[in-house]
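Trainee: fold the stuff below for me.
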Amino acid sequence: MMANGGLESLMSNPSVSRMAENFRNTGQTPSMADMMNNPELMDMARNMSGSAGSTGNAGATDSGANSGSSGAGSNPLASLMNNPALMNMARQFMQGNNGGSGSQQ
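Mentor: Sure thing, here's the model as predicted:
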């Protein structure tokens, strides 16, 4: 369970609630592009990691690379969202690999 009410905070986000409701109704997981392009979700991940003052966009250049350690170990979701290698993989996936499972729009 996430500390500090993280799950409740996450589920109170309307975009996340819609994704969860869609999954519950259809069984289809949200696409990575939908999650990465959701500014509220990205801001929430940064805030949960304690790096709220970092760059405002996960798609920014390498300026976010140094912010990943500030919240390391405090929240698994935030740590993943602040991992520059994972963010780079996600950007590459969204830009050139949209034929994969779960990416239909």
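Trainee: please count neighbours and contacts with C-alpha atoms only from this point.
Mentor: Will do.
Trainee: how about stretch 34-46: buried residues?
Mentor: Met35, Met36, Glu40, Leu41, Met42, Asp43, Met44, Ala45, Arg46 (16 or more other Cα atoms under 10 Å).
Trainee: sequence B follows; please return its structure for comparison with A:
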Amino acid sequence: MSPLVIQIFIFMLVTFSLGIALGWLIWRFDQDAGQSADTVNTEIDFWRSNLEQCRFERDNEQKQLAAAHEEKNLLKRRIASLEQKIQAQAQAQAKS
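Mentor: Alright, predicted model coming up:
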């Protein structure tokens, strides 16, 4: 074999090896990019469901707060009416 044929064979072998290595690197980074896109979509779905759950809990807590305010106002009115009755009874006893 002539030295020229050996040199061409070595260059072809090196080119083939570099092509395989470059192809593997492109495939590897492309695969990582696809996984990161899936991860991003999964995170978005997680935060959306978490947001919906937080909104639901907030709505329930606001309803409970409104009910507590109504009960507070009712109790205040009952206390005020009982105080008026006690004062009326005290005045009636004072007159007697």
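Trainee: TM-score of the superposed pair?
Mentor: The TM-score (TM-score structural alignment, normalised by the length of the second structure) is 0.18; 25 aligned residues with a Cα RMSD of 3.8 Å.
Trainee: ok, back up a step: dump the buried residues of stretch 34-46 of the first structure into CSV; add distance to Met81 of the first structure as well.
Mentor: Below are those laid out as CSV (distance: Cα to Cα, whole Å):
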residue, distance to Met81 of the first structure
Met35, 10
Met36, 9
Glu40, 13
Leu41, 10
Met42, 7
Asp43, 10
Met44, 10
Ala45, 6
Arg46, 7
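Trainee: what about those residues, which are in helices?
Mentor: Met35, Met36, Glu40, Leu41, Met42, Asp43, Met44, Ala45, Arg46 (DSSP state H).
Trainee: mind picking the two most distant members of the residues you listed?
Mentor: Maximum pairwise distance among these (Cα to Cα): 13.7 Å, between Met35 and Arg46.
Trainee: Met94 of the first structure and Ala33 touch, don't they?
Mentor: Yes. Met94 of the first structure lies in contact with Ala33 (Cα atoms under 8 Å); the separation is 5.7 Å.
Trainee: can you give me the helices in the first structure?
Mentor: With DSSP H as the criterion, the first structure has helices at 6-11, 14-26, 32-36, 39-49, 76-81, 84-96.
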